[in-house]
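**Q** the following block contains a protein sequence and its predicted model.
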Amino acid sequence: MRNTLLSGTACAALCLVSFSGAARSATLDDVMARLDKIEKENAELRAKVRSLSAAKPVAAAPAPAPAVTDPSKFKGNPVLHAGVATSPAPKPGGMTIGGIPVKAGPLGPLIDNTTVTLYGSIDISGDVFNPSVYDQGTKFGVASNISSFGIRVRHNLAPYGWDGMAVVAQIESQVDFASAPTERAAFGTRDSFVGMEGPWGSIKAGKTDTPYKKSTAAMDPFTRTLGDYNSIMGNTGGDNRAEFDWRMNHAIWYESPIFNGFQLSALISPGQNEARDNSDYAYGDLFQCNGASARGSGSNFPNTGGALAGNIGGNGCTDGSFGNAYSASLTYKNGPFSAIAAFELHEQVNRHGDDGLEPALAGTPAFAPVFLADGSQVLTGTHNEWAAKVGGGYHFNDGLGDLQLNAYYEWIRREVTPAEQPFNERSRDAVFASATQKIGMWALSASYAHAFKSPGNPAMLSVNDPALAPLATLQGNLFSNDASQYAIGARYYFSDWASWYIVGSQLNQGPGAHYCLGASGHGYQVCSRDQFNNTIGGATIRAATTGMTFNF
């Protein structure tokens, strides 16, 4: 009777997932964390069943209970989140695999060793925004804000003699609900990998958000929206790409176990670039520059910046393409207090797209250097870029409900020569702070980000202030490129999985700054650019967005 109950418990634990005790979440990262916890609990349950069955052999294993098909029989969320795939069951009686004895008890055939989980996040919003550039006026939009779908697989190796170990894999893709899909929504475009997990941590290979990015991701209450902090944070020179808040291709990374509240993560990504100045595509990446998203800024797709005119192939990766990259973070959590420290290095970042010294097409002049009105030549070169940040958070109940406070400081540097310093917009400091107050089913949030002035700035082709327009072709460091972003919003939770939100955001910029709202995470960016795709400095950009999020 005892083994019968254990068998039924094991089967039920693997076939059904209950979400009645799940913490309320608005992000896919929270969903993934809960699924990880459930998978580990299932692994512990398997181990207990094996140990009990070994102590008291069972003559015959009972048949598994029939599957529940009536949604009303499920408690909590009626979606069946985890499915169990059939994997080769270890056979008792001295069988070995690769010379290793199989540790399978009488209940072994009832416990499948591979768990497959389907998950996703749907986030669609309606937006109203004003780029504040000449006569562009107020515009409306509908965005699918990095909605995604994924498959996670965990293969337990304990029955094969590897106690506490498992093979893990994931395939995740962007889903363009509101826009026409391109290669950006191809299968496996988001975090996708295979790896090993054990008591010592996990090591994985594929593509993933860097440890630098993950270390502060939970601090931003407006992720995916037009209030996303990547308008400034992790963003070296403004525009529509946050180079240090990135998903790294062809990477290998390690994640340690949590020890006394501390966890270490470290990643390395080979540049895989045959060009010494990293102006070519990385091996294995066709028509895609390193350090750029598909068809995004710096990708060498036409009109994305740095691309060679009339060409989408070879040696045109001159707008932020880099070689080897390294990223690491150390996080700490103890009760209501959390702290982070992170560092990331990009080797030999090619910025010739700013100075016109990129390789030219056959039959055209070798170079097209940029000279300013005062006769000086713009120089940016190919140099290392790095970023570092430290910060923390505190969580407590203030009588109204749970209150979460977060803040961190960030340094970004480009290691240039003294002659290039007047044109160095890639070195700057920034600060970010956010607060989220929960009251019942509501979460009220506010955030602030500020980028300090950089040492220099490449030439601005135009500025948004007509009084400064005659000076636009002089050295860019005549104009301050500091910027401040303000965001405020509210989210209402219908359940742990479905919520509605409304967010307002404003970006105030110095006359030499050209940051964007929605630089990453939103379905599109709102930038100060003219009809020729040239940046316009000093625009004040405003936006409001409302939408729904459904995680499953």
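**A** On my side now, so go ahead.
**Q** all contacts plus neighbour counts: C-alpha atoms, from now on.
**A** Will do.
**Q** around Ile412, how many other residues sit close by?
**A** For Ile412, the tally of surrounding residues (other Cα atoms under 10 Å) stands at 24.
**Q** what's near enough to touch it?
**A** Ile412 is in contact with 234, 236, 385-388, 426-429, counting by Cα atoms under 8 Å, 6 or more residues apart in numbering.
**Q** relative to Arg184, which of those residues is nearest.
**A** Gly234 (21.3 Å; Cα to Cα).
**Q** wouldn't Thr114 be in contact with Val153 here?
**A** Yes. Counting by Cα atoms under 8 Å, Thr114 touches Val153, with 6.9 Å between them.
**Q** measure Gly234 to Thr380 for me?
**A** For Gly234, the distance to Thr380 (Cα to Cα, to the nearest Å) stands at 20 Å.
**Q** ah, wrong one, I meant Cys15
**A** The gap separating Cys15 from Thr380 is 57 Å, by Cα to Cα.
**Q** presented hereafter is structure B, for comparison with structure A:
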Amino acid sequence: MMNKSLIALAVAGVFASSAAMAAVDIYGQANVSYDAVDNDGGRDSHGVGSNASRIGFKGSEDLGGGLSAIWQIESQIAIGNGAGPYDNPGSQTGLGFRDTFAGLKSGGLGSVRLGRMDTPYKLATRGMDMFHNTIADNRSLMGIGHDIRTNNTVNITTANFSGFSASASYYGDQQGNAPQSTTGWYNSVNNTNEGFSVAGMFDSGPFYATAAYQSNSNGPAPANFFSNSDAWKAAIGYSVAQFAINGIYEKISQKNGNGDTRSWHLSGKWNLTSADSIKASYTDINNNIYDAANSGAKQYAIGYDHKMSVRTTLYALWSKLDNDSAAGYQLGWNSSGTSTSQALIGNSPSVFSLGMKHSF
């Protein structure tokens, strides 16, 4: 009887040790809002928006010598929308739709990851948008076809060296197929459905600066829009306890020589107290694709944040997108939220949104 008890304790100890070594961190975010959209003469829409709400699982294993194995599985949740329609990125809820990868990490050098993940081009300025992951996101006008998350991706990211870091990704076929080649090492004939992305960042003290470049070949852009194009951007930010201000400039050029878009964004935040802040942004795009006339747009946004705790924030915002007479940009269409406007060409949609963000 005592031998059986000893065996049971030994088995329990083995399982407990294995569980400790294979610890899994569960994390996520619930970001929901009630969005009242005015489509400027069209049918208005009111409803619950889910703004990049997510749940994720991640872990690591110490391999010795400063090297670790890392992995992550992250999925999007369309809170209030069930599975959600597949109209925009914020509605897509498949398992592992967000950053999902496995790789190796060295504390002194950086990491190598394989899987599905945000491009360095996207990450370089995503945190500089004061209204990111809401319907007032500046992606209504910026990053179209390039502010993306890609399949079949290999990424190398350096460690931070005295404030400087860099990241580079190559991504192959976006339908999930394994790379094929008849003419070289790359994905397929004519380099279709592939691209690469690089970014350099400087983050030290109150200053942040970045420059990024990305090239897509008929690949990962939503609805194949701007998908055969090159993009570059530069940005600078300044942040202290009392306030923050950011500026971004971006140019996206068609590879077939049929023009480009040029856009810029300016945003700022003023902290009234440790819990309350006001913020505002302005975004402008000049569309020169196919020499189209009157096809630019401007976006305005103002907002108020109130922190109820370290993990929970209430917010309110108003935003308007002012289209030129031949433009049809939409609020939220290229963002990570489920709410979008559906205004007609030349109209100027606006939105009032009340929301809550809770991180866990």
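**A** All right, it came through fine. What you see is a predicted model; the values in this text were computed from it and never measured.
**Q** got a TM-score for the pair?
**A** Once the chains are laid over each other, their TM-score by TM-score structural alignment, normalised by the length of structure 2 reads 0.84; 325 aligned residues with a Cα RMSD of 2.6 Å.
**Q** would you list the contacts of Ile412 of structure 1 in TSV and tack on distance to Glu243 of structure 1?
**A** Formatted as TSV, those follow (distance: Cα to Cα, whole Å):
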residue	distance to Glu243 of structure 1
Gly234	6
Thr236	7
Glu385	10
Trp386	10
Ala387	10
Ala388	13
Arg426	10
Ser427	13
Arg428	13
Asp429	15
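**Q** what range in structure 1 matches the longest strand along structure 2?
**A** Longest strand in structure 2, counting residues (DSSP state E): strand 25-38. Aligning strand 25-38 of structure 2 against structure 1 (TM-score structural alignment) gives residues 117-130.
**Q** outside of the matching stretch, which residues touch it?
**A** With Cα under 8 Å, 6+ apart as the criterion, stretch 117-130 of structure 1 contacts 28, 81-83, 136-153, 177-178, 526, 541-552.
**Q** which ones among the residues you listed lie within helices?
**A** Residues of the contacts of stretch 117-130 of structure 1 located in helices (DSSP state H): Leu28.
**Q** where exactly do the strands run in the stretch 201-350 of structure 1?
**A** 201-209, 247-255, 262-269, 325-334, 337-350 (DSSP state E, counting those that start in this stretch).
**Q** redo the ones you listed as JSON lines? Include mean neighbour count and distance to Phe193 of structure 1.
**A** Formatted as JSON lines, the strands of the stretch 201-350 of structure 1 follow (neighbours: other Cα atoms under 10 Å; distance: least, Cα to Cα, whole Å):
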{"stretch": "strand 201-209", "mean neighbour count": "20", "distance to Phe193 of structure 1": "4"}
{"stretch": "strand 247-255", "mean neighbour count": "21", "distance to Phe193 of structure 1": "9"}
{"stretch": "strand 262-269", "mean neighbour count": "20", "distance to Phe193 of structure 1": "13"}
{"stretch": "strand 325-334", "mean neighbour count": "20", "distance to Phe193 of structure 1": "17"}
{"stretch": "strand 337-350", "mean neighbour count": "21", "distance to Phe193 of structure 1": "21"}
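**Q** save those strands as CSV, and put in distance to Phe187 of structure 1 too.
**A** Shown next, in CSV, are those (distance: least, Cα to Cα, whole Å):
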stretch, distance to Phe187 of structure 1
strand 201-209, 13
strand 247-255, 14
strand 262-269, 21
strand 325-334, 24
strand 337-350, 27
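**Q** so which of these is nearest Asn481 of structure 1?
**A** When the strands of the stretch 201-350 of structure 1 are compared by Cα to Cα, strand 337-350 sits nearest Asn481 of structure 1, at 21.2 Å.
**Q** which position in structure 2 pairs with Thr546 of structure 1?
**A** That one, Thr546 of structure 1, aligns with Leu354 by TM-score structural alignment.
**Q** need the contact list for the equivalent of Ser269 of structure 1 over in structure 2.
**A** Applying TM-score structural alignment, one finds that Ser269 of structure 1 aligns to Tyr171 in structure 2. Tyr171 of structure 2 sits next to 150-154, 194-196 when contact means Cα under 8 Å, 6+ apart.
**Q** against Asn191 of structure 2, how distant is Tyr171 of structure 2?
**A** Distance from Tyr171 of structure 2 to Asn191 of structure 2, by Cα to Cα: 11 Å.
**Q** kindly report the same for Met2 of structure 2.
**A** Counting by Cα to Cα, the gap from Met2 of structure 2 to Asn191 of structure 2 is 68 Å.
**Q** more neighbours: which of these two?
**A** Asn191 (18 against 7).
**Q** which non-adjacent residue is nearest the counterpart of Asn249 of structure 1 in structure 2?
**A** The equivalent of Asn249 of structure 1 in structure 2 is Asn151 (alignment by TM-score structural alignment). Closest residue in space to Asn151 of structure 2, ignoring its immediate chain neighbours: Arg116 at 4.5 Å, by Cα to Cα, 6 or more residues apart in numbering.
**Q** what lines up with that neighbour in structure 1?
**A** Counting by TM-score structural alignment, the partner of Arg116 of structure 2 is Lys207.
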